[in-house]
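# Output the structure for:
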Amino acid sequence: MQELAPGGATERARAIYDYGDTAIFASSADPRFHMLLYVPPAAAEGRKVDLLVAVHGTGRTSALEFRDGFAEFGLYNDCAILCPIFPVNVRGDGARSGYKYIREGDIRYDEVVLAMVAEMAEKYGQDWSQFAMFGYSGGGHFTHRFAILHPEKLWAACIGAPGSVTLLDPDRDWWVGIRDLAEKFGRPFDAAALAKVPVQMVVGGLDLETWEITHKPGAAYYMEGANDAGATRPERLRSLQKSFEAAGVRVTFDEVPGVSHDRLKCLGPVKAFLTCTLKEMRA
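You can find the predicted model right below:
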């Protein structure tokens, strides 16, 4: 991955571009997709660090905001931050939301993330066979669906204000439910594994606009039951909480008072949750 450089220039370049706030890297597995990281000093010193994958929303700019917003957390908790970037229009059709539902045409976004994590674990000499994941808005879509598919990969899942939710309903097909999960993704639902994952759900108490999250007939992701979990993001997230808890998952629910759909104002509770979870895990 390193360009040739004489002597100490290579090490200087690594210090500038590969540690701290990194450059943007293309995924070797699929260069259509990119990532940027915060890598704390502990990793540069050869020590073990944990990993948080932070997933952007529809605008994609939050990838940079999350990298920077979690950097201090990463510094003081020996935790790297990896922010994948899934571009709009990746298949040339103008689509914005494919990643939220995990599968888009021949793309499996869960596998894209797993390949990124494996590549960066090798690059930095880390064991990231398990990691935490946070996502807000579109990233909240992705995070809870990734947790349903790959609970064994997560030491925590923080689900922020998704516009739509997949309930653990065995009588409805994906994405509203999970009846055909094995058929669609080759993975059966593992309730016991999901129950082991510490889960946080976070949303602003005033996150009440519905213009972007109401599914209408004829829309790309409309299906029967698409709006049944509730009208607003808090309502839908409460439905997801009940569904997860019914499956044995312990959920910490944080409704941030006075906050609308503002990702940065929801980061405080997420950092607190992850700090406590790391402390318990390391103990």
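# only C-alpha atoms for contact and neighbour calcs from this point on.
Fine.
# Now do the helices in the chain.
8-17, 41-44, 62-69, 71-77, 109-124, 138-149, 181-185, 191-195, 233-246, 267-282 (DSSP state H).
# looking at those, which is closest to Lys100?
Between Lys100 and the helices of the chain, the tightest spacing by CA to CA is seen for helix 138-149, at 4.7 Å.
# Quick one: list the elements packing against the closest one.
Judged by 3 or more CA pairs under 8 Å, 6 or more residues apart in numbering; DSSP states H and E, helix 138-149 is in contact with strand 50-55, strand 131-136, strand 154-160.
# Let's compare: structure for the following, please.
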Amino acid sequence: MPASRPITLAALKALDPRHPGIDLMTGRTPLFACRADQRFSYCLYVPRDLDTTRPHPLVVTVHGTERDATGYRDAFAALADTHQCVILAPLFPAAIGDPEDIDNYKLIDYRGIRFDQLLLEMTAEAALRWPIATDSFFLHGFSGGGQFALRFLYLHPDRLAGASIGAPGRVTLLDPTAAWPQGTSDLPDRFGTEVRPDALSSVPVQLLIGELDNQPHPLTPLNRTESMLLLRDNLLAHGLAPVLDVVPGAAHDGDALVPAAAEFLARLLPRPGGPVPDRPGTAAP
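Take a look at the predicted model:
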């Protein structure tokens, strides 16, 4: 990934209300190329009545393998309007470096690209323009995005105020005997960090799955429901208190899981108009 360079962006609060860019920088924004690596981009949903004089909570939503970043952002727009938060959705295109690749971002590192660092670059860049708090933000991902969200949680628990992990096909367990991505034995060599149980246990975690999401998965002997139950038991054994939410009648359908994810996030978000705490709330076991 190219080295970061100083960025000069016009902050939303500095623009005249009559500026033509206001319509593009609030509501459903276009996709913006990430200055750290312009092969990747992100879009936002910014409530048009957002108070630009103070920072607001940030919710990051990560797409699945189909890469519908804008659609997944739009699914959480009502949450943003109600709770005065901002939605950021990264776009990690398929076929980066390999025309046959569709999985790159899910395992965090791929051909020298660190997708976790890319997301942090995007949030830092967005904070130069929009009034968002990025030291601690909320993360939700579905399917491939659920894989990313889980692994990002392991690497950066100090950056998360809450994590909603939706229906990952393959899970990484807190397992010191297995290498990434099955386990975490090689985190120091691969990522330069250790598993931090105390930090992980302070992050509210939702495990989210459809009741009917039980079809065989081609890359693992377990289906998604079996993988989620295995993950839940593993996290519990390491001192975390994940909430397992099963959506009745839903199969592998990100849209069907959005209401449950939004409800989980709404419980953690601060009251509209209130301060943005480092750890805004805790999840019930």
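# circling back to that earlier point, just send the helices and strands packed on helix 138-149 of structure 1 back as a markdown table, with distance to Tyr109 of structure 1 and mean neighbour count too.
Putting those into a markdown table (distance: least, CA to CA, whole Å; neighbours: other CA atoms under 10 Å) gives the following:
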| stretch | distance to Tyr109 of structure 1 | mean neighbour count |
| --- | --- | --- |
| strand 50-55 | 11 | 25 |
| strand 131-136 | 14 | 26 |
| strand 154-160 | 16 | 26 |
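# how about the ones you listed, which one is nearest Ala29 of structure 1?
That would be strand 50-55 among these, by CA to CA, at 17.3 Å.
# Which secondary structure elements does the closest one sit against?
Using 3+ CA pairs under 8 Å, 6+ apart, the elements in contact with strand 50-55 of structure 1 are helix 62-69, strand 79-85, strand 131-136, helix 138-149.
# would CSV of those with distance to Val259 of structure 1 be doable?
Output for those, formatted as CSV (distance: least, CA to CA, whole Å):
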stretch, distance to Val259 of structure 1
helix 62-69, 17
strand 79-85, 24
strand 131-136, 14
helix 138-149, 17
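# can you tell which of the ones you listed is closest to Ala157 of structure 1?
strand 131-136 (5.0 Å).
# Identify the residues contacting that closest one?
50-57, 140-143, 153-162, 263 (CA atoms under 8 Å, 6 or more residues apart in numbering).
# With stretch 238-248 of structure 2 instead?
Contacts of stretch 238-248 of structure 2 (CA under 8 Å, 6+ apart): 174, 197, 200-202, 204-212, 232, 235-236, 256-257, 260, 283-285.
# again with stretch 172-192 of structure 1
101, 148-149, 151, 165-171, 223, 225-226, 247-248.
# now these: which count as buried?
Among these, those buried by neighbour count (16 or more other CA atoms under 10 Å) are 101, 148-149, 151, 165-168, 223, 226.
# Out of these, the closest to Val117 of structure 1 would be?
Pro151 (15.3 Å).
# Just to check, that closest one is in contact with Val197?
Yes: at 6.7 Å, Pro151 of structure 1 and Val197 qualify as touching, with contact defined as CA atoms under 8 Å.
# ok, now which ones touch Met201 of structure 1?
Counting by CA under 8 Å, 6+ apart, Met201 of structure 1 touches 158-161, 237, 241, 251-254.
# now swap in Cys158 of structure 1 and tell me
Counting by CA under 8 Å, 6+ apart, Cys158 of structure 1 has contacts 132-135, 140, 143, 199-202, 270.
# before we move on, what about Ala42 of structure 1?
48-49, 78.
# any idea how far it is from Leu75 of structure 1?
Distance of Ala42 of structure 1 to Leu75 of structure 1, computed by CA to CA, to the nearest Å: 8 Å.
# mind checking how far the alignment partner in structure 2 of Glu122 of structure 1 is from Thr8 of structure 2?
Using TM-score structural alignment, the equivalent of Glu122 of structure 1 in structure 2 is Leu128. Distance, Leu128 of structure 2 to Thr8 of structure 2, by CA to CA: 8 Å.
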